[in-house]
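Novice: build the 3D model from these lines:
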Amino acid sequence: MKCLIIICILLSYNLYSQAVVPIYKNSRSAQDVYYKDTFNDFDKFTGTWKYTNGTTSLTITLQKKIKQEHTLNKFYYEDILIGGYKYVENGVEKVNTLHLVMFNMSSKYDYPIVGNSIIGPGSLYCKGCGVSDRKIRLHFSEPNREVPGLDPEMFFQRADSGSVQKLKLKFRTTSGGYEEEGVTPQYTSYSIPFGEYLLVKQP
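Specialist: This next block holds a predicted model:
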């Protein structure tokens, strides 16, 4: 009986003493650890942000989810950012996924915006960044719209102006599209145009 109690105590200790590893400046090489947003970088990007140009607008909501299971190739826990968006062009709504952030998806990759790459000074993607500057790189997808060959991603960076909280967004793809010979792709672009946007924090 005493042996059983000791084993239970040891198992409980291992469960609750799981190693915490900062996400920032760490690859996901270890298993059975908790990759944590130790410096609370994600908190600076959460909330609803909006870009407006006449009757064209882009609204993005970002939320932080803590200690999410990762089971692809390796098992570990991680903090992530998830999000949704709404794009209106010339007064016409082209796409709206904002409601999806309210659901607990079976897979984090089911969210239209998701990821947890924190980029700082010295990185190829953060040239000219100050010592405390951070960028967040997130994956992008659009429901029911696949564009062959494109690998879209969103880079977010704080760009406050006085007391006005702002986010600079660079929306791009890491690869070019392709066409299969004899096959006309259904889509060649996403509803949101690639480019740069300056979004303002909403109340």
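Novice: contacts, neighbours, all on C-alpha from now
Specialist: Will do.
Novice: helices of this structure, start to end?
Specialist: Assigned by DSSP state H, the helices in the chain fall at 2-16.
Novice: can you show me the strands along it?
Specialist: For the chain, applying DSSP state E gives strands covering 20-22, 34-36, 47-53, 56-70, 76-89, 92-96, 113-119, 135-140, 152-158, 166-173, 195-201.
Novice: out of these, deepest packed?
Specialist: Scoring the strands of the chain by mean neighbour count under mean count of other C-alpha atoms under 10 Å gives strand 34-36 as the most buried, with a mean of 23.
Novice: what are the contacting residues of that strand?
Specialist: 18-23, 66-67, 76-79 (C-alpha atoms under 8 Å, 6 or more residues apart in numbering).
Novice: re earlier: as a markdown table, the strands of the chain with distance to residue 146 would be great.
Specialist: Formatted as a markdown table, the strands of the chain follow (distance: least, C-alpha to C-alpha, whole Å):
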| stretch | distance to residue 146 |
| --- | --- |
| strand 20-22 | 33 |
| strand 34-36 | 30 |
| strand 47-53 | 24 |
| strand 56-70 | 20 |
| strand 76-89 | 17 |
| strand 92-96 | 14 |
| strand 113-119 | 15 |
| strand 135-140 | 11 |
| strand 152-158 | 11 |
| strand 166-173 | 13 |
| strand 195-201 | 19 |
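Novice: quick one more, to check against the first:
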Amino acid sequence: MKKIVILIVYITFSIGCKAQILDIYETLPSETPLNAYLKDTQNFQNQFVGTWVYQNGQEYLEVRFIKREMFWRPAPTQFYEDVLVGEYKYIDSNGIEKVNSLSNLNLNHDNLFNYNLYSGAKLVLDRYPLCPSCPIGTERLYMHFDEPANDDNMLSAGFVIRRVIENGVEKLKVQFINKSSKSGRSKADFYVPSTFTNFSLPYGDYTLIKQ
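Specialist: Sure, this is the predicted structure:
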């Protein structure tokens, strides 16, 4: 009898654990059960992992992505999720290095906001920014974008990515867009003026090559 009870408890526990694994792109965070795991079940994020480079003359952009599985999101959400996180180096057209946060990717932060790029929603073609050149059925990934020097509490941008293969070359198509403008107020203290006015990387479209 004791063995039967233990077996029933084990089966119930196993079913309960499996029920907590949900597809990250089919579940709203507001509808996520406590301690559930929002999993990238189709490995959609995997295609972006690695190092990607854009170069035009002296202008140079290098972006690196890694996937962190079962990343803990604390209160008030309190669930696990798979996230794509990234960092970048940008050198402007004059050959001046403006940003280099690549080393930050080596740190296992427990706060997602400590990364300068982290994944958000999957975007279909009728979602902003529109992509008239994208083939029907294209799915893009919205990456939240920041810069280490940004001390403004409102300035934010989106780094929307999709992977393509052109003439046998693996590429990352990027739409870099402004999400919200600066408020002039500091992240650390609303009553203190911010000093940062805009991102060093110019807004626009970029094509990066897989390294």
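Novice: can you calculate the TM-score here?
Specialist: Remark: TM-score between the superposed chains equals 0.84 [TM-score structural alignment, normalised by the length of the first structure]; 201 aligned residues with a C-alpha RMSD of 2.7 Å.
Novice: thinking again about what came up before, between the strands of the first structure, which gets nearest to residue 106 of the first structure?
Specialist: Ranking these by proximity to residue 106 of the first structure (C-alpha to C-alpha) places strand 56-70 first, at 10.7 Å.
Novice: in the second structure, which residues correspond to the closest one?
Specialist: With TM-score structural alignment applied, strand 56-70 of the first structure matches the range 59-73 in the second structure.
Novice: quick one: contacts for the residue positioned nearest the centre of the second structure?
Specialist: Nearest to the mean C-alpha position of the second structure, by C-alpha atoms, centre = their mean, lies residue 119 at 2.0 Å. Counting by C-alpha under 8 Å, 6+ apart, residue 119 of the second structure touches 83-85, 141-144.
Novice: distance of the residue mapped onto it from the first structure from residue 82 of the first structure?
Specialist: By TM-score structural alignment, residue 119 of the second structure lines up with residue 115 in the first structure. In this view, residue 115 of the first structure and residue 82 of the first structure are 7 Å apart by C-alpha to C-alpha, to the nearest Å.
Novice: report the separation between the spatially closest residue to the residue nearest to the centre of the second structure that is not a sequence neighbour and residue 62 of the second structure.
Specialist: Leaving out its chain neighbours, the residue that sits closest to residue 119 of the second structure by C-alpha to C-alpha, 6 or more residues apart in numbering is residue 143, at 4.4 Å. Computed as C-alpha to C-alpha, the residue 143 of the second structure to residue 62 of the second structure distance reads 15 Å.
Novice: for residue 125 of the second structure, same thing?
Specialist: Taking C-alpha to C-alpha, one finds residue 125 of the second structure at 26 Å from residue 62 of the second structure.
Novice: and residue 147 of the second structure, by the same measure?
Specialist: 14 Å.
Novice: what of residue 71 of the second structure?
Specialist: In this view, residue 71 of the second structure and residue 62 of the second structure are 25 Å apart by C-alpha to C-alpha.
Novice: list the contacts of residue 190 of the first structure.
Specialist: Taking C-alpha under 8 Å, 6+ apart, one finds 142, 145, 147 in contact with residue 190 of the first structure.
Novice: corresponding residue for residue 43 of the first structure in the second structure?
Specialist: Aligned partner of residue 43 of the first structure by TM-score structural alignment: residue 46.
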